[in-house]
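A.B. asks: need coordinates for the below:
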Amino acid sequence: MANVFASIADWVNDRAPNLAPTYRKHMTEYYAPKNFNLWYYFGSLALLVLVNQIVTGIFLTMNYDPSAAGAFDSVQYIMRDVEWGWLIRYMHTTGASLFFVVIYLHMFRGIMYGSYKKPRELVWLLGMLIFLVLMAEAFMGYVLPWGNMSFWGAKVIVSLFGTIPVIGKDLVEWIMGDFLPADATLNRFFALHVIALPLVLLLLVVLHLAALHEVGSNNPDGVDIKHGPKGNRWDALKPADGIPFHPYYTVKDLVGVGLFLAIAAFIIFFQPTLGGWFLEHDNSIAANNLVTPAQIKPVWYFTAFYAIVRMIPSALGTAVWGVLGMFGSIALLFALPWIDVGKVKSVRYRGTGYKVALTLFVLAFLGLVMIGTDFTDELFPKLFGADIDMTAWDNAFGRVMTLIYFGFFVFLWLYTHLGWEKTKPVPERVTTHD
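C.D. replies: The predicted structure follows:
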């Protein structure tokens, strides 16, 4: 068998001589820092979920009807009559939510360890473009089942573009292809969700990984790996502080993959809707433009940004500020490499002010998710009594969370540009931590 594999390898190398060097560059000869921790599982898990979404999506399209008259029924047909169709659909819907879970954790790790700082600004920007395209991809996929929440969610979200002066009304009609979400909307969203955006997403992922492998991976210490002695010999080509990505980190990632798949399987087989967080109950009802759901809200992974829209217009009296706030909250993430000019990357060695600000930023994001999902409507009465004014409490809480979210970036700019940060000594080489 060894001779057979060697012969096959020689045959491939003769006809594609650049494949082996490419494999070595990005796998066996790509040296990653030796001190990766649990936070570094989420990049590979995001790639795993992307593959799951593409494969399950292909099978779903085989039985899906992208029309207003047939979309909802085709989804029910997949769930009830297609062999294993229910499993494929639940793998896809659960995968969508888990995709955002791992992406948000992956982004948080990048912020926590300063992976957006020089020389990795391009890696960060490409990652943020992936996040932006993923949001568009998820929104269009959310509309396709054509349940009642999908219909009204599409109407509300697309209508936000109507706040743009002069062109807003025409832009909304152009996006939907009609005055209300209808056949034209479904057809174009289906085409974008199935073909155009996945191609863009795959291209950005390849560019993201290529840019990462050009500058090397960051690590929990936030210092670049150094060349030097390895074992009992000197080899300037092999960093002493790094180990080959394959087989060491590929094997390590398999542990994370196993745990992740166990969690995903539990959700798929026992709690596929997760109490309405992964699949809303209103989406079990066919779209009806005459029956509005009691509460129109997007799926949970959009709710933090949707909450910003809700909070700002109620304070300033015009919806355009809310829309600008929503897009601004994402644009600030793109600008993070230039907002934070601190010399130290990792949170381990940064000042107390940064640690406090980062903690408040995470709590503000989670608070906005609670507002956007109306979770506070259940929580606040239990905490403060059933007779409280929920509108006033929601508005007060949401505006504080919004101020903290944007305040993080303002504080970070002042904290680093004005030299307020007092950092700890950074080690010259990567260290290992229990």
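A.B. asks: CA atoms for contacts and neighbours, from now on please.
C.D. replies: OK.
A.B. asks: with adjacent residues omitted, what lies nearest to the residue sitting nearest the centre point of the chain?
C.D. replies: The central residue of the chain, meaning the one whose C-alpha is nearest the mean C-alpha position (CA atoms, centre = their mean), is residue 103 at 3.4 Å. Counting by CA to CA, 6 or more residues apart in numbering, residue 46 is the residue found nearest to residue 103 once chain neighbours are left out, at 6.4 Å.
A.B. asks: for comparison, sequence B:
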Amino acid sequence: MGHASTYEPKTKLGMWFDERLPVARMMHGQFVEYPTPRNLNYWWTFGGILVVCLAIQIVTGIVLAMHYIASPDEAFNSVEFIMRDVNWGWFLRYTHAVGASMFFVAVYIHTFRGLYYGSYKAPREILWMLGVLILLLMIITAFMGYSLPWGQMSFWAVTVITNLFSSLDMVVPGLGTSLVQWIWGGYSVGGPTLTRLFALHYLLPFVIAGVVMLHIWALHMPGNNNPTGIDVKTRGDTVPFHPYYTIKDGFALVVFLLVFFAIVFYAPNWLGHPDNYVPADPLQTPPHIVPEWYFLPFYAILRAIPNKLLGVIALFGAIAILFFVPWLDRSKVRSTSYRPIFRWFFWLFVLDCLMLGYLGAQMPEGIYLILSQLGTLYYFGFFLLIMPLVGIFETPRPRPGSITESVLGRPLPPDRTANPAARPEVVK
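C.D. replies: Down below sits the predicted model:
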């Protein structure tokens, strides 16, 4: 979305900096007067909420790392020390732990919004793929962070998940075992394993921050998608980002943070597992090993397939398939609002993901196992069969002629839409 910046420095110092390093001009052009579709709804506010979530995780994580000891003998006690003896340590620890859950709540909503409104379609394929990469990095980082308290569930979750790589022995004999031992730093989960997980958990959020910058850059090149899925045609289709969307995003952020800190102060352990408040014991296996709630849909997919190697392939495939969504969907209409058949399949997909999340917390037997297999089948069928076929055979509903028409019910008067090419704010 090309537009000329109207930024003018007010002081001599500002002019001096603007001539040599025009950061203020860039920020003003991209985050103040940036032309944004006028019909964005509150589902679009989760992009800004995610940036705030990432900042909270990085800041609280840095302070927590100053007191944490990455040792099997001291890790659990260092977390208790943070909770009991460090000033505001309980607040930092609970904010970081609850923040991880709220981060995933926001990113899953953001992802479903992108799927519903077709934000992955041309020319936003790179934008979508960077978003999926961020999700993958978040999953890896969160798994490593879950291991650090070194409680019973942390220890055994690390043991189970890292052992999945041993399935590669079925492809190349010895490869999986060697890879698992390399991850462990020995022949079992222990001190070297914890040190590696801690180091990577500290590093990866900064990698995520870098990819987020690329994600925002990729967003600002073609401009925002919108609920109609129609490209911006005239200046009347857009409004400046500030104050219109800074106010809207700010309000949504306040509501989100109210829920966030209500959980921090009143139910910080609501989303955790009680076994993680028991020190890790390699000689006592918990009766039911489950990961954090945001991993449960993928965990259900893993356990739905009786073959270990195929289960691991399905686990990684459940995320990898998201990279190819821009090419799997064959419909020329972006927004599902105008796709009556696909809309039903989409909401069934949402329910399927919720069902898989529930089944991931249950024992893999009986009806739970059967439902997990059916849910896994629909998950992959949605992307590999429904998206391509419905996109070809579906007849979409009529769409409005412009974004303005979708908002006001009528196009703008000719004097406000005439000669759009002469306006620098208009998308070319």
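A.B. asks: need the TM-score from the superposition.
C.D. replies: Once the chains are overlaid, their TM-score stands at 0.89 when taken by TM-score structural alignment, normalised by the length of structure 2; 395 aligned residues with a CA RMSD of 1.7 Å.
A.B. asks: that older thread, neighbours of the corresponding residue of structure 2 for the residue nearest to residue 103 of structure 1, just the number please.
C.D. replies: When the two structures are superposed using TM-score structural alignment, residue 46 of structure 1 falls opposite residue 50 in structure 2. Using other CA atoms under 10 Å, residue 50 of structure 2 has 20 neighbouring residues.
A.B. asks: contact partners for residue 50 of structure 2?
C.D. replies: 103, 106, 107 (CA atoms under 8 Å, 6 or more residues apart in numbering).
A.B. asks: and for residue 146 of structure 2?
C.D. replies: So residue 146 of structure 2 contacts 154, 292 (CA under 8 Å, 6+ apart).
A.B. asks: any idea how far it is from residue 104 of structure 2?
C.D. replies: Plainly put, residue 146 of structure 2 is 14 Å away from residue 104 of structure 2 if you go by CA to CA, to the nearest Å.
A.B. asks: you'd agree residue 238 of structure 1 is in a helix?
C.D. replies: No: remark: residue 238 of structure 1 does not belong to a helix; assigned using DSSP: H, G, I helix; E, B strand; the rest coil, it is strand.
A.B. asks: all helices of the stretch 201-350 of structure 1, in order?
C.D. replies: Per DSSP state H, counting those that start in this stretch, the stretch 201-350 of structure 1 has helices spanning 250-270, 303-316, 319-334, 336-339. These are given in chain order.
A.B. asks: out of the ones you listed, which is closest to residue 169 of structure 1?
C.D. replies: helix 319-334 (12.9 Å; CA to CA).
A.B. asks: which parts of the closest one are buried?
C.D. replies: Judged by neighbour count using 16 or more other CA atoms under 10 Å, the buried positions of helix 319-334 of structure 1 are 319, 320, 321, 322, 323, 325, 326, 329, 333, 334.
A.B. asks: would JSON lines of the residues you listed with distance to residue 159 of structure 1 be doable?
C.D. replies: Written out in JSON lines, the entries for those read as follows (distance: CA to CA, whole Å):
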{"residue": "319", "distance to residue 159 of structure 1": "11"}
{"residue": "320", "distance to residue 159 of structure 1": "11"}
{"residue": "321", "distance to residue 159 of structure 1": "14"}
{"residue": "322", "distance to residue 159 of structure 1": "13"}
{"residue": "323", "distance to residue 159 of structure 1": "10"}
{"residue": "325", "distance to residue 159 of structure 1": "16"}
{"residue": "326", "distance to residue 159 of structure 1": "14"}
{"residue": "329", "distance to residue 159 of structure 1": "19"}
{"residue": "333", "distance to residue 159 of structure 1": "24"}
{"residue": "334", "distance to residue 159 of structure 1": "25"}
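A.B. asks: between the residues you listed, which is nearest residue 185 of structure 1?
C.D. replies: Proximity to residue 185 of structure 1 was ranked across the buried residues of helix 319-334 of structure 1 by CA to CA; first place goes to residue 323, at 21.5 Å.
A.B. asks: residues contacting that closest one?
C.D. replies: The neighbours of residue 323 of structure 1, taking CA under 8 Å, 6+ apart as the test, are 160, 161, 163, 309.
A.B. asks: ok, residue 190 of structure 1 touching residue 139?
C.D. replies: No: between residue 190 of structure 1 and residue 139 there is no contact under CA atoms under 8 Å: 11.0 Å.
A.B. asks: what does residue 432 of structure 1 align to in structure 2?
C.D. replies: Residue 432 of structure 1 maps onto residue 407 of structure 2 when the alignment is built from TM-score structural alignment.
A.B. asks: out of the helices of the stretch 201-350 of structure 1, the one nearest residue 4 of structure 1 is which?
C.D. replies: For the helices of the stretch 201-350 of structure 1, the distance to residue 4 of structure 1 is smallest for helix 250-270, at 25.1 Å, taking CA to CA.
A.B. asks: surely residue 69 of structure 1 is within a strand?
C.D. replies: No: when classified by three-state DSSP, residue 69 of structure 1 is found to be coil rather than part of a strand.
A.B. asks: what about the residue mapped onto it from structure 2, neighbour count?
C.D. replies: For residue 69 of structure 1, the aligned residue in structure 2 is residue 73 (criterion: TM-score structural alignment). Neighbourhood size, residue 73 of structure 2 [other CA under 10 Å]: 14.
A.B. asks: now do the one 10 residues further on
C.D. replies: Neighbouring residues of residue 83 of structure 2 were enumerated by other CA under 10 Å; the total is 17.
A.B. asks: distance check, it against residue 391 of structure 2.
C.D. replies: With the distance defined as CA to CA, residue 83 of structure 2 ends up 53 Å from residue 391 of structure 2.
A.B. asks: what about the alignment partner in structure 2 of residue 143 of structure 1, how many residues nearby?
C.D. replies: Residue 143 of structure 1 maps onto residue 147 in structure 2 when the alignment is built from TM-score structural alignment. A count of nearby residues for residue 147 of structure 2, using other CA under 10 Å, gives 23.
A.B. asks: ok, and the closest non-adjacent residue to residue 147 of structure 2?
C.D. replies: With sequence-adjacent residues excluded and distances taken as CA to CA, 6+ apart, residue 147 of structure 2 is closest to residue 154, at 4.5 Å.
A.B. asks: could you tell me how far the host helix or strand of the one you found lies from the centre of the chain?
C.D. replies: Using DSSP states H and E, the element containing residue 154 of structure 2 is helix 152-163. Averaging C-alpha positions (CA atoms, centre = their mean, to the nearest Å) puts helix 152-163 of structure 2 23 Å from its chain's average.
A.B. asks: mean deviation, that helix versus structure 1?
C.D. replies: Once fitted to structure 1, helix 152-163 of structure 2 is off its aligned match by 0.5 Å on average (mean CA distance after the TM-score superposition for structure 1).
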